[in-house]
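> how does the following fold in three dimensions:
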Amino acid sequence: MTYGKFAYVYDELMKDVPYDKWVDLVMKNTQKYNIQGKRLLDIACGTGELSIKFAKKGYHVTGVDLSEDMLMVAHSKAADNGMDIQFYQQNMAELEGLGQFDIIGIFCDSLNYLQSEQEVLDTFMHVYEHLDDKGLFIFDVHSIHKILQIFMNQTFTLNDEEISYIWNSYQGEFPNSVEHDLSFFVLDHKSGMYDRYDELHFQRTYPIEIYETWLREAGFEVVEVAADFESVSPQTQSERIIFICRKK
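The predicted structure follows:
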């Protein structure tokens, strides 16, 4: 998944995403686990919305994303905000040469876009290599409940004056996976007509126990598993699973 034209309307479509909750999550756990450094790697940073928010909180942020289009938007937004943030185009499963960090995050269920079990494990291993001793790795994923009961075989729509979309979700090829068939329509102010763009997105998740096994294999200590930005253990109906890990 690289995101094409979608990158240029992403922020408008995602304007209701609770980015501040991820920032609060990182800040709370930075204090809780006595992380002294401020070097933060934002993996799958997209248009840089979270990277900029972290930078405004005093973190020294580096952003990584697979999509060149997303990174072009991120560069522009960081410059507009007067932020000196380094952005790099890399696959999260093949991270290399980025240096060491005190905190590494994969937010907004971005890990679910990896298509294979090996890619997830490779990502964990590369994160481990880039994390300083005792550093924190924080990420979130969709629960199996959300994939199967909320996304599967559902249609979501938005009918707005500037941007509209039709979003159909279907069962994917693998267990606990879903394909999102997205058509969106963007108003061209010059012509007064709407341009149509189509994207196909794939997401796949796994049981919590499988993630924990892979994290331990990569060398991490899983210090906390929570749900939906609450300090509670995941329940049957939980939608977002959050992992807090430390490098041993």
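
> when you work out contacts or count neighbours from here on, use the C-alpha atoms and nothing else.
Will do.

> buried residues in stretch 97-115?
Buried residues in stretch 97-115, counting neighbours by 16 or more other C-alpha atoms under 10 Å, are found at 100-115.

> so what touches it?
Stretch 97-115 has contacts (C-alpha atoms under 8 Å, 6 or more residues apart in numbering) with 1, 22, 35-44, 120, 127, 129-132, 135-142, 201-205, 240.

> from the chain's centre, how far out does it sit?
From the chain centre to the centre of stretch 97-115 is a distance of 7 Å (C-alpha atoms, centre = their mean, to the nearest Å).

> equivalent analysis for stretch 232-247, please.
A distance of 15 Å separates the centroid of the chain from that of stretch 232-247, by C-alpha atoms, centre = their mean.

> in PyMOL, select just the buried ones from the contacts of stretch 97-115.
In PyMOL syntax, the buried subset of the contacts of stretch 97-115 is picked out as below (16+ other C-alpha under 10 Å):
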select buried, resi 22+38+39+40+41+42+43+44+120+127+129+130+131+132+135+136+137+138+139+140+141+142+202+203+204+205+240
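
> among the contacts of stretch 97-115, which are in helices?
The helices, defined by DSSP state H, take in 22, 120, 127, 129-130 from these.

> in JSON lines: these, plus distance to Tyr194.
Below are the ones in helices among the contacts of stretch 97-115 laid out as JSON lines (distance: C-alpha to C-alpha, whole Å):
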{"residue": "Trp22", "distance to Tyr194": "34"}
{"residue": "Val120", "distance to Tyr194": "38"}
{"residue": "Val127", "distance to Tyr194": "41"}
{"residue": "Glu129", "distance to Tyr194": "46"}
{"residue": "His130", "distance to Tyr194": "44"}
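
> for comparison, sequence B:
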Amino acid sequence: MAYNEFAYFYDEFNGEADYDALYSQIHAKLEAHGIHDGIVADLGCGTGELTLMLTQAGYDMIGIDQSEEMLCVVRDKAEQLGLSGRLLLLRQDLLKLDLYGTIRAAVSTFDTFNHIPDLDTAIANAGFFMEKGGVFLFDMNTPYKHQKVLGDNAFTFEEEDASCVWRNHYNAADRKVEITVDIDYHETGEHFHEEFCEYTYDLDTIRASLEKHGFALETVCDGETFGPLTEESQRYFFCATKQYTQLEG
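Alright, predicted model coming up:
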């Protein structure tokens, strides 16, 4: 999933996202684990709101995304903030992740890992480059959200210059949500159509994959309130620590 044309107004359609609360949660977790600086990778950085907030906090950020359009948006924001020289951006598929060295931590937000059909490989790749004692902070949509909230529903977003219709179909047999996005620009009459999937992973599957690849799952909470999980939680937020390096494992 690349979010090609959608990249340019992703922030407008994602306007209700509480980046400040998300940043506070992530920064507090990093600080609590003694990670006050050093290299942190944002896996699926999107338009870079969180990436740039962590850059401003003093971390050496690597923003990674499969969409060149998303990365262009991040570059523009970084230039406006005077942060271009402090940020490395890589266009990569997380299933083929290849970094230049080790990282102290990794973050991944807004259900990036739900878009990956092979969760086990993605977690293995994140762990491969992480130092012992490193922290992996990420969120994922819950099975409840896929089945009950997205389901077979459609959502319409209206902005001044464009409109977007987001349609979902929950495929129970394959445990995934099939998504189509149609974008219409009012002034030019241009139309864009994108299709992608979100894959459903339950908590036991995620935990088992983390443990398999050298992580200990410390905490999992509601990814919107950051309080306890409930039966109607729509997003998980995970904090896992790397117990050994690949060579030790």
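
> now, among the ones in helices among the contacts of stretch 97-115 of structure 1, which is nearest to Leu182 of structure 1?
Nearest to Leu182 of structure 1, judged by C-alpha to C-alpha, of these is Val120 at 24.6 Å.

> which residues are in contact with that closest one?
By C-alpha under 8 Å, 6+ apart, the neighbours of Val120 of structure 1 are 93, 111, 114.

> residue in structure 2 paired with the first one?
With TM-score structural alignment as the criterion, the equivalent of Ala93 of structure 1 in structure 2 is Leu95.

> now the last one
With TM-score structural alignment defining the correspondence, Leu114 of structure 1 maps onto Ile116 in structure 2.

> what helix or strand is Glu211 of structure 2 on?
Per DSSP states H and E, Glu211 of structure 2 falls inside helix 203-212.

> quick one: that helix aligns where in structure 1?
The alignment of helix 203-212 of structure 2 onto structure 1 (TM-score structural alignment) spans residues 208-217.

> and the matching stretch, how far from the chain's centre?
The chain centroid and the centroid of stretch 208-217 of structure 1 are separated by 19 Å, computed with C-alpha atoms, centre = their mean.

> from Tyr3 of structure 2, how far out is the closest residue to Asp65 of structure 2 other than its chain neighbours?
Nearest residue to Asp65 of structure 2, sequence neighbours excluded (C-alpha to C-alpha, 6 or more residues apart in numbering): Gly44, at 4.6 Å. To Tyr3 of structure 2, Gly44 of structure 2 is 11 Å away according to C-alpha to C-alpha, to the nearest Å.

> check Pro228 of structure 2 too.
Here the criterion is C-alpha to C-alpha. By it, Pro228 of structure 2 lies 31 Å from Tyr3 of structure 2.

> of those two, who's got more company?
Tyr3 (18 against 11; other C-alpha atoms under 10 Å).

> in which helix or strand would I find that one?
Tyr3 of structure 2 belongs to no helix or strand, assigned by DSSP H and E.

> where does the helix or strand hosting Thr241 of structure 2 end up in structure 1?
Using DSSP H and E, Thr241 of structure 2 sits in strand 235-242. Matched against structure 1 by TM-score structural alignment, strand 235-242 of structure 2 falls on residues 240-247.
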